[in-house]
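Peer 1: pasting the sequence and the predicted coordinates here, then a few questions.
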Amino acid sequence: MQTVSTIPLAVPNIGPEDIASVHTAMTDGWVSSVGPDVPAFEQAVAAASGTSSAVAVASGTAALMIALRALGIGRGDLVLCPTYTFVATANAIHSAGADPIFVDIDLATWAIDINHAEQMVSRLVAVGLPKPRAIIVVYPMGNPIDMTDVKVFAERHGIRIVADAAAAIGSTFDGRPVGGLADATTFSFNGNKTMTTGGGGAIVGDDGFIAAARSLASTGRLGVNYDHDRPAFNERMTNIEAALGRSQIARLDSFIAAKARIRARHDLFAHKHDLDVFPRHRLAERGDWFSGVVLRPETDIRDVVSVLNSRGIGVRLFWKPMHLQEAYAPLLSSLKQAGLSTDDLYPVADALWRRVLPLPCSTNITDRQIDEVHAVLAYALAKTEGANDILLTRLAAIA
């Protein structure tokens, strides 16, 4: 076989304008959480999300945690969240002092299954546990979902809605920017996101909520003196990060267009090989942070990943559901002792998670590199699914 170049899963697209922006911030001395780039970046995030204001913070996890606290969620509260998500969603609930209640996902959307959420509320009440006070909805791969049923559910039970839109900056649903679809919406700007600040995150919502979130992220400080009106956190974004963010968000439209191009090519490969693609609602646009393929149930994803990795293609298993994580085994055990058994409650997530294979999708990946990925993937699928030697030899020559 030929040796292919190393193709990472998702790396930032850093250009000379980004370097110049950070250099200016550093040479001007604005390196900490105080500086002109922070409010300017916050304004840009608010504009991209269709809201009037935003708070830039240290990470997407911090954004979720502070959003919950700003909504009054804390110690002793329960928060519903999908079991199929990145661990930061559950960790943020824990950091806010609350406990996550994991809910299965809808196979058609990969988002939280509201029917199952309803069942979980009934089970909680039946064993004498309190109703959840909030629900976190994760937008899968940066694609927003239809929130109609979520809002009906939340209103019926009197709970708040937080959207974990970690990878959804700039996305829309039915023409509406994503920031106005929940009580609070949070973003991540980690290095593998569509745009990055290196680390960092942001929170958007209405002005009253944002004022509370800003205070909680900024040690509860009042004015320039050392007066503080509440116990709070130091989770502010630095000006250096915001300088990079300002430069990156100015190119957000081009990054989103690149993600759409990449998704289209990965979807074409999937259809050609009779594989499922990642879900996206027909009214969702400008998302597709990650795209890739859903392997057949009988395919061992570990074997496929091994072949791709051996050829320099940086793929890996994706999210492992929260109810399978060692970190949350004690919580599930305590719920079971209280009478809420979670055994066999997550059939969709259990069946899905070992089949999801995100493919390289950096916004600066070339069509030729995508072709290389597809060629090696075709060989890996044939090899792991027991293709005959003649076909394997032909595919190996292409790969």
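Peer 2: Nice, thanks for sending it over. Just so we're clear, the structure is a prediction, and the values are computed from it rather than from any experiment.
Peer 1: going by C-alpha atoms from here, please, whenever you check contacts or count neighbours.
Peer 2: Noted.
Peer 1: off-centre distance for stretch 41-56?
Peer 2: Its chain's C-alpha centre and that of stretch 41-56 lie 18 Å apart, by Cα atoms, centre = their mean, to the nearest Å.
Peer 1: same question, stretch 321-334
Peer 2: Put simply, stretch 321-334 sits 20 Å off its chain's centre (Cα atoms, centre = their mean).
Peer 1: included below, for side-by-side comparison, is a second structure:
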Amino acid sequence: MSKVYLSPPDVGQLEESYALAAIRSGWVAPLGPDVDAFESELAERIGTSYAVATSSGTAALHLALLGVGAGPGQAVVMPTLTFAATANAAIYTGAEPIFVDCDPTTGNIDVDLLESLLDRLAAEQRRVAAVVPVDMFGVCADYDRLLPVCERAGYPVIEDAAEALGATRSGRAAGSFGRAGVLSFNGNKIMTTSGGGMLLTDDAELAARARYLATQARQPVAHYEHTDIGYNYRLSNVLAAIGRAQLSRLDGMIRRRHELRDQYAKLFAACPGVRLLGDADPGANCWLTTIVVEPEIAGWRPGELAAHLAAQDIETRPVWKPMHLQPVHAGAETVLTGAAERLFATGLTLPSGSAMPEHEGERVRRAIDEFLSRR
């Protein structure tokens, strides 16, 4: 019996043909026509003027923060419920992260809490480089409220949409909000280039600066000349070719993840004390379906279901451990309600990959049903 993974890459013959064509073209690395085409196609899909393909989503975040002037003596405000890369990118610049708790319904940053924090930081005359909301598990943050709050405070927004490609909010695509947006094409994401990312923006100067820094800040002269510290952050042409194949299949992959989420919703519909995180958002891409369990009502804990599924070689994962609980960020400034800690304790992500065949989906649902029937 093979293992059922949480969100494995969904790649096949189309991706193979694109990669092979890129190799045979001679444009193997570091850049080339597939990188140019991938940037153009994704910018058109998201609705931004510019796209800069990078070696990872983390690299794109770092470049975006550098583009808005983040550096020592400044703060970058972000949710505590996120992957480590969001905080790491801020620290790379020399800035310090400030962590804000989440909305328990979606896991996204609590806008009321954010507004009160920004008011306090302004009153204290603190230097804030940017606010970095994260679109958790493929659900966009509440940008209808968040963007005006940040605009009034005078702070740029860098959207961490690493988990949200294909999601929308009020008719706008994830990655198009704020001064810049960032996507990830890691192996477990909604689409993949093996490893890679994209910086999206309407700001021509920010895009040009990102391209410059991402190619070792090399000056446009015949010899190697450098006046700034740069980075090796550009995406290879072969990986961009895989990304182009994936992008052509994106809508179908999102539909499959919606199907899986709908099946989980039906399975847990009659379970008191169990809900799907962010289930009310019609614009979600359903990257990972996450259940939230109230043990005192449900009569069981998410860890018990995880152990039951693990015994049958089915992978699950807890919700992100909040950044303020990570040893590396001990002592970081935080604004908390306890919501993120509760989601960490009560949330569980379920197998959601678009490559999961129906017989594996049925195996997962049968195992969950078996667990629930014993309770």
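Peer 2: Received it, and whenever you're ready, just let me know what you need. For clarity, every value in this text was computed on a predicted model and none was experimentally measured.
Peer 1: residue contacts, the alignment partner in the first structure of residue 164 of the second structure?
Peer 2: Matched by TM-score structural alignment, residue 164 of the second structure corresponds to residue 168 in the first structure. Residue 168 of the first structure makes contacts with 139, 141, 142, 143, 144, 178, 187, 287, 289, as judged by Cα atoms under 8 Å, 6 or more residues apart in numbering.
Peer 1: so which of these is the most crowded?
Peer 2: Of all the contacts of residue 168 of the first structure, the highest neighbour tally under other Cα atoms under 10 Å goes to residue 144, namely 32 neighbours.
Peer 1: trace that residue over to the second structure, please.
Peer 2: Structural alignment (TM-score structural alignment) places residue 144 of the first structure against residue 140 in the second structure.
Peer 1: tell me which stretches of the stretch 51-200 of the second structure form strands.
Peer 2: For the stretch 51-200 of the second structure, the strands defined by DSSP state E, counting those that start in this stretch cover 75-79, 96-100, 128-131, 158-160, 168-169, 172-173, 180-184, 197-201.
Peer 1: same list (those) but as TSV, adding distance to residue 322 of the second structure.
Peer 2: Putting the strands of the stretch 51-200 of the second structure into TSV (distance: least, Cα to Cα, whole Å) gives the following:
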stretch	distance to residue 322 of the second structure
strand 75-79	9
strand 96-100	9
strand 128-131	17
strand 158-160	16
strand 168-169	24
strand 172-173	26
strand 180-184	20
strand 197-201	23
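Peer 1: coming back round to it: still touching in the second structure? Go through the contacts of residue 168 of the first structure.
Peer 2: Retained in the second structure (both residues aligned by TM-score structural alignment, their matches' Cα atoms under 8 Å) from the contacts of residue 168 of the first structure: 139, 141, 142, 143, 144, 178, 187, 287, 289.
Peer 1: looking at these, spot the one nearest residue 234 of the first structure.
Peer 2: Nearest to residue 234 of the first structure among those: residue 187, at 17.8 Å, using Cα to Cα.
Peer 1: counterpart of residue 6 of the first structure over in the second structure?
Peer 2: That one, residue 6 of the first structure, aligns with residue 3 by TM-score structural alignment.
Peer 1: these two touch, right, the match of residue 144 of the first structure and residue 166?
Peer 2: No. Look at residue 140 of the second structure against residue 166 with Cα atoms under 8 Å: they stay out of range, at 10.2 Å.
Peer 1: about what we covered before: the match of residue 144 of the first structure and residue 128 of the second structure, how far apart?
Peer 2: Distance, residue 140 of the second structure to residue 128 of the second structure, by Cα to Cα, to the nearest Å: 23 Å.
Peer 1: which one of the contacts of residue 168 of the first structure is nearest residue 302 of the first structure?
Peer 2: Within the contacts of residue 168 of the first structure, proximity to residue 302 of the first structure (Cα to Cα) peaks at residue 141, which comes in at 21.2 Å.
Peer 1: residues near the nearest residue to residue 160 of the first structure once chain neighbours are set aside, how many?
Peer 2: The shortest distance from residue 160 of the first structure to any non-neighbouring residue, by Cα to Cα, 6 or more residues apart in numbering, is to residue 134 (4.5 Å). Residues within reach of residue 134 of the first structure, counting by other Cα under 10 Å, total 24.
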